[in-house]
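**Q** sharing a model that was predicted from the sequence below.
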Amino acid sequence: MKFAPMNYHYVRYPIEKFLDKVEQSPFTSIDLYCSAPQLNMFDYPLQRLLRLDKEIRKRNLDIMVMTPENCTYPVNFCTQDTLTRESSIRYYQRAIDTAEFLGCPNVQISTGFGYFDQPREEAWNYCLESMQILASYCERKGVKLFLEELKTTTTNVLITSKDIARMLEEINSEAVVGMVDMDQMTYANETVDNWFDALGDKLQHIHFNDRGHTVPGDCDFPMKEYYEAIKKRGYEGTVSFEICDRRYYNNPDQAIDDIVTWMKNNTIERL
């Protein structure tokens, strides 16, 4: 497996602080969370993108996956509202273009949602239509999409491993594969084996985080059991640490250190 930290919990700092910390850590890859003020996917000058590319390369890092902010207003490619859906597709088109420019092979994409008082199948069909458009674009750009599930409090479209498996089958593109987030997985009362059974080799990325998107070991999930279950299935794909809880905002460097310590104490990985 190849591991990478994400800069989500560094959003109150310049991106260089995150890159400096990763350079000093055992990690050689990053999961680049794209959000203002670090990298605003809605609008950024080319000069800023060139500078970011230079800052990453001079530290001898690579980008494992790019994660544009994609589960909050105003991004929603499953909605019945045409204007929002079309603008969301353009947003992801820009994300795909940005990933290609930065030499990043993967873009993470989370499901949107339909109106909760309208038929789920409507939102499902809009999701499928949007994903097929983006899949065709990715095929031309040589970029892969990691499609993620969300919780029932966020979406009424893709929630379980079976939902993701069905959507991947209907999209029918090698440019779109599945991923699983430990927090969403547990909330849906599923297991690591459920995901591997449903997706097989289409499961190609994992968010390895404790409850509430915290550092492994900081909450009550059986993270060592999750790791061992993943390892037992022979998984050799990518893994990133999506640490979102605001408790880490004041000292984001310590979270990276704690991830490394947990990995050294609970896994056989050479980071």
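**A** Looks like it arrived, so ask away.
**Q** when you work out contacts or count neighbours from here on, use the C-alpha atoms and nothing else.
**A** Fine.
**Q** which stretches in the protein count as strands?
**A** Assigned by DSSP state E, the chain shows strands spanning 2-5, 29-34, 62-68, 106-110, 144-148, 176-181, 203-207, 238-241.
**Q** mind putting the ones you listed into a markdown table with distance to Val11?
**A** Listed next are the strands of the chain as a markdown table, based on distance: least, C-alpha to C-alpha, whole Å:
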| stretch | distance to Val11 |
| --- | --- |
| strand 2-5 | 14 |
| strand 29-34 | 9 |
| strand 62-68 | 13 |
| strand 106-110 | 18 |
| strand 144-148 | 22 |
| strand 176-181 | 21 |
| strand 203-207 | 18 |
| strand 238-241 | 15 |
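**Q** quick check: buried residues in stretch 6-22?
**A** Residues of stretch 6-22 classed as buried: Met6, Asn7, Tyr8, His9, Tyr10, Val11, Ile15, Phe18, Leu19, Lys21, Val22 (neighbour count, 16 or more other C-alpha atoms under 10 Å).
**Q** included below, for side-by-side comparison, is a second structure:
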Amino acid sequence: MTEVKHLKESQILTSNYPYYKYSLDYSLKSLQRMGAGPIEFYACYPHFHLDDVSYWDVKRITKKLADAGLNVVCFTPEQCMYPVNIAALDVNARKRSLDIFKKSIRYGAEMGAEFVVTLAGYGTLDEEESCAWRRSAESLGILGDLAESCGVKLVLETSPREYTTTHNSKDVVRMIHETGSSAVKGMIDTATLGFSGETMEQAVEDLEGQLAHVHVADGIPNGHLVLGEGRLDIQHMLKKLDDAAYKGPLSLEILNDKYIRTPHEAMETSFKRLKEYINNC
């Protein structure tokens, strides 16, 4: 019997991640030139800084995307380099961060996105992490209700304690259960699996029934590299996703300072290699 392959090229999302030192127009023309279609939209300055944009900017940029033949599947607000923290101890900082995510959910939905990439927030390193966890769960419950009403899913990233309360896939599943929202799901980032000490097999098994999104990038020694430039076995990881009949997005998160002057080459190379990997996994 012939083995059924599940992963398809149509699952690939390119993105504007490596173009954060270029204009949005430059980014969209670059993606159009390489034949991109579905994308993950990185909401960052100077492309789409959430503090600076309004509903009318959403309409304007959505038209630009459509004119370039691009459609947004996932919306990702910048939440690592900016002070966005939905588990912040300071009430005002937490409210401001929640407001940013509420905007992200509404604007992402207006752009047609199915997913919003979300970090669960973090506490200070000198407090009990259980306190930050409670604030994370409370905030995600609020955002989950809004996401449900807008028809989008919040997909939770994993990262070390400095960035979020969910450090591995087991934490993500626990957080999903505690929020009680059907709009909160899990995701895997190939470049950050090493931080959690997880294998792709473990992550897929732990997230069974909850895995909705995957970030693809090479890693080691630095994260989020062009495919083939790090030491991760991306093809093996994709094979495990194929074995699990994963049907969600495979989004290229190529985000590293070494590509500041060469974003088109970085994304196009990764786009081509991911197609090759999928066809050979």
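**A** That came through fine. Note that the coordinates shown come from a computational prediction; the quantities given were computed from them, not determined experimentally.
**Q** TM-score of the superposed pair?
**A** Here the TM-score for the pair of chains, by TM-score structural alignment, normalised by the length of structure 1, is 0.94; 268 aligned residues with a C-alpha RMSD of 1.5 Å.
**Q** make a markdown table from the strands of structure 1 and add distance to Asp220 of structure 1 and mean neighbour count to it.
**A** Below are these laid out as a markdown table (distance: least, C-alpha to C-alpha, whole Å; neighbours: other C-alpha atoms under 10 Å):
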| stretch | distance to Asp220 of structure 1 | mean neighbour count |
| --- | --- | --- |
| strand 2-5 | 21 | 22 |
| strand 29-34 | 24 | 23 |
| strand 62-68 | 26 | 23 |
| strand 106-110 | 25 | 24 |
| strand 144-148 | 22 | 24 |
| strand 176-181 | 15 | 25 |
| strand 203-207 | 16 | 22 |
| strand 238-241 | 16 | 21 |
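**Q** just to revisit the earlier point, farthest pair in the buried residues of stretch 6-22 of structure 1?
**A** The span of the buried residues of stretch 6-22 of structure 1, defined through C-alpha to C-alpha, is set by Val11 and Val22 at 15.0 Å.
**Q** ok, which stretches of structure 2 are helices?
**A** When assigned using DSSP state H, the helices of structure 2 occupy the ranges 24-33, 55-67, 91-111, 129-150, 169-179, 193-196, 200-206, 234-243, 263-280.
**Q** quick one: what's aligned to Arg60 of structure 2 in structure 1?
**A** Alignment note (TM-score structural alignment): Arg60 of structure 2 maps to Arg51 of structure 1.
**Q** tell me how many other residues crowd its match.
**A** By the criterion of other C-alpha atoms under 10 Å, Arg51 of structure 1 has 11 neighbours.
**Q** and if you look at the one 10 residues further on?
**A** Counted with other C-alpha under 10 Å, the neighbours of Leu61 of structure 1 add up to 16.
**Q** how about the residue mapped onto it from structure 2, nearest residue that isn't a chain neighbour?
**A** For Leu61 of structure 1, the aligned position in structure 2 is Leu70, judged by TM-score structural alignment. Leaving aside its sequence neighbours, Leu70 of structure 2 sits nearest to Gly37 (C-alpha to C-alpha, 6 or more residues apart in numbering; 4.6 Å).
**Q** so which of the helices of structure 2 comes closest to Gln79 of structure 2?
**A** Nearest of the helices of structure 2 to Gln79 of structure 2, taken as C-alpha to C-alpha: helix 91-111 at 9.1 Å.
**Q** mind checking which of the helices of structure 2 is nearest Ser251 of structure 2?
**A** Of all the helices of structure 2, helix 263-280 sits nearest to Ser251 of structure 2, with 9.6 Å by C-alpha to C-alpha.
**Q** that closest one vs strand 211-216, what angle?
**A** Angle between the axes of helix 263-280 of structure 2 and strand 211-216 is 120 degrees (criterion: axes from the mean of the first three to the mean of the last three C-alpha atoms, to 10 degrees).
**Q** elements contacting helix 263-280 of structure 2?
**A** strand 12-15, helix 234-243, strand 250-252 (3 or more C-alpha pairs under 8 Å, 6 or more residues apart in numbering; DSSP states H and E).
**Q** just checking, Lys162 of structure 1 touches Ala198?
**A** Yes - shown here, Lys162 of structure 1 and Ala198 form a contact pair, counting by C-alpha atoms under 8 Å, at 6.0 Å.
**Q** count the neighbours of Glu169 of structure 1 for me.
**A** 14.
**Q** counterpart of Glu229 of structure 2 over in structure 1?
**A** Aligned partner of Glu229 of structure 2 by TM-score structural alignment: Asp218.
**Q** test my guess that its match contacts Asp210.
**A** Yes - here Asp218 of structure 1 lies in contact with Asp210, judged by C-alpha under 8 Å, at a distance of 6.8 Å.
**Q** related to what we said a few turns ago, of all the helices and strands packed on helix 263-280 of structure 2, which one is nearest Gly144 of structure 2?
**A** Across those, Gly144 of structure 2 has its closest neighbour in strand 250-252 (22.2 Å, C-alpha to C-alpha).
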